[in-house]
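J.: return a 3D structure for these sequence lines:
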Amino acid sequence: MKNAALLAALFALGVSACAPSQQVTLTTGKPARSEAGTAAASSVASLPPSTEARSAATVSKAVPRVFLAPEVLIGRSEGEIRKAFGKPALMRKESPADVWQYLSEDCALHLYFYPEGKTAKVVRHVAINGRNLDTLSDLDRTQCFNDYLRSVGAEMAFAAAGS
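T.: Prediction:
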C-alpha cells in the first residue's frame, strides 16, 4: 500500500512538472536586485514602449491639419503664388487679366491676376473645376483646393490668413 501511495505521489509530481506554467513575469527594463542588493542578470528582455506611449510622443509633434477656402488666395501677388505653387501648367492672357492654371488629377485651379497699382498684379478671382465628366459638375471645390495645397506642400503657406 505504501508503495502504491509513493508511486502515485511520484507520478503526480512528474505530470505537474510537464504542465505549462501559469506564472507571468513582467519586467520594467531594469535589472532585478537580489536580497544582497546586487544586480542579477535578467532572463526576460525588456518590452518595447507601448503603442500608447509611442502615440503620445507622436501626437505632441503632429501639425494640425488646416482646411482653407480657395478665397484665401484673393489679394496674393504673383510672387507669393509662384513661391507656394511653383510654375503653372498654363499661363494665358485675358486682357487685362493673366490666368494661371494649376492641375491635379481630379481638378483644375485657375487663378485670375488683375493689375493693382501700376505694375503689380494680384489674384482677384479663383475658379476650380473638375477634370473629368464624373466630377465636372458635383466637385467639392474646397476639398479639391485643399488636396492640391497638400500635394504641393503649400498647406501652411496660407494658413495664417485663413484662420
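J.: from here on, contacts and neighbour counts on C-alpha atoms
T.: Fine.
J.: count the residues that sit near the residue lying closest to Tyr112 once chain neighbours are set aside.
T.: Once flanking residues are discounted, Tyr112 sits nearest to Val99: 4.6 Å by CA to CA, 6 or more residues apart in numbering. Residue crowding around Val99 was assessed by other CA atoms under 10 Å; the count is 21.
J.: would you do the same for the sequence below? I want to compare the two.
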Amino acid sequence: MLEEAMTMTTLEKELVALAISVAAGCRPCVTHHLVEVRKAGGDDDSIVKAVGGAVCVRNSAGDGMRRHALGLDPAKKECGCTASDPLTELIALGAALAVNCTAETDKHLTAARSLGVAQDQLDEVFALAAMIRTKAIGHAEARLGGAGQGNWGEPPKAARCC
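T.: Model (predicted):
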C-alpha cells in the first residue's frame, strides 16, 4: 500500500498513528485518529488491520517483559506480529515504539528495511510515535489533575489528540 514516493500518504500516516495510539493506550488519541482515518478514506478493513497489528505487538511486548521480569527463558514461539507488506510493518513498528519494546522495535525495523521502506518513512513513524506518546502522557496527567501534587480533581471531558 505504500507508494513509491518517499513520504507516506495521509491515510497511511493516520493508520500508523491509530496503531500507535492503541498501543500507547490513549483513548483521546484513538478517537482522534479514527476520525482522521475515515476522513482520509480509510475503511473498516484498514482500521481492523491497524488495530489488530497494534494489539498483537502490545501483547507480545507485554509477554516478553513478563518473561524477563520472572527470569524466564526469553525464547518464545513466534507471536505472529509479522507482515509481508511495508505498511503493516510500519504499523507494527509504530506500536513497538509506543510500548517502548526494544525487541519488537528491532524486529519490525529490520523487517521494514528488508521490505524496502525508505529512511524518511521510518523517520515519520518515529516522529509520530514520539508525538503521540507525549500526548498520551499529557492526557493521563490531565486526568489526574496535577499528578504528583495530590490534586486528583475531576476527570476532564475527552480531550483532542494531536
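J.: and the TM-score between them?
T.: With the length set by TM-score structural alignment, normalised by the length of the second structure, the two chains reach a TM-score of 0.25; 73 aligned residues with a CA RMSD of 5.4 Å.
J.: sorry, back to before: so the residue nearest to Tyr112 of the first structure is in which element?
T.: Here Val99 of the first structure sits within strand 97-103, counting by DSSP states H and E.
J.: now do the next helix or strand after that strand against strand 97-103, angle only.
T.: Moving toward the C-terminus from strand 97-103 of the first structure, the first helix or strand encountered (DSSP H and E) is strand 107-116. Relative orientation of strand 107-116 of the first structure versus strand 97-103 (axes from the mean of the first three to the mean of the last three CA atoms, to 10 degrees): 160 degrees.
J.: show me which residues of the next helix or strand after strand 107-116 of the first structure are buried.
T.: The helix or strand immediately downstream of strand 107-116 of the first structure is strand 120-130, counting by DSSP H and E. Buried residues in strand 120-130 of the first structure, counting neighbours by 16 or more other CA atoms under 10 Å, are found at 121-126, 128-130.
J.: for Ala103 of the second structure, the count of nearby residues, please.
T.: 14.
J.: give me the nearest residue to it, chain neighbours excluded.
T.: Ala61 (7.9 Å).
J.: surely that neighbour touches Glu104?
T.: Yes: between Ala61 of the second structure and Glu104 there is a contact under CA atoms under 8 Å: 6.7 Å.
J.: quick check: the gap between Val51 of the second structure and Ser21 of the second structure.
T.: 9 Å (CA to CA, to the nearest Å).
J.: which one of the two has more residues nearby?
T.: Ser21 (31 against 23).
J.: helix or strand: which one has the more buried one?
T.: Assigned by DSSP H and E, Ser21 of the second structure belongs to helix 10-24.
J.: cool, Arg54 of the first structure as well?
T.: For Arg54 of the first structure, the element it lies in under DSSP H and E is helix 51-61.
J.: mind listing what's buried in the following helix or strand past that helix?
T.: Sequence order places helix 78-85 as the next helix or strand after helix 51-61 of the first structure, per DSSP H and E. Neighbour counts using 16+ other CA under 10 Å place 78, 81, 84-85 of helix 78-85 of the first structure among the buried residues.
J.: report the inter-axis angle for helix 78-85 of the first structure versus strand 97-103.
T.: Using the same axes, to 10 degrees, helix 78-85 of the first structure lies at 0 degrees relative to strand 97-103.
J.: tell me the contacts of the residue nearest to Ser46 of the second structure when sequence neighbours are not counted?
T.: Excluding the flanking residues, the one nearest Ser46 of the second structure by CA to CA, 6+ apart is Leu15, at 7.5 Å. Leu15 of the second structure is in contact with 33, 37, 46-47, 50, 91, counting by CA atoms under 8 Å, 6 or more residues apart in numbering.
J.: try it again with 10 Å
T.: 9, 21, 33-34, 36-38, 40, 42, 46-51, 87-88, 90-91, 94 (CA atoms under 10 Å, 6 or more residues apart in numbering).
J.: narrow these to those that are buried.
T.: For the contacts of Leu15 of the second structure, buried by 16+ other CA under 10 Å: 21, 33-34, 36-38, 40, 42, 46-47, 50-51, 87-88, 90-91, 94.
J.: between Val51 and Ser21 of the second structure, which contacts overlap?
T.: 15, 30, 95.
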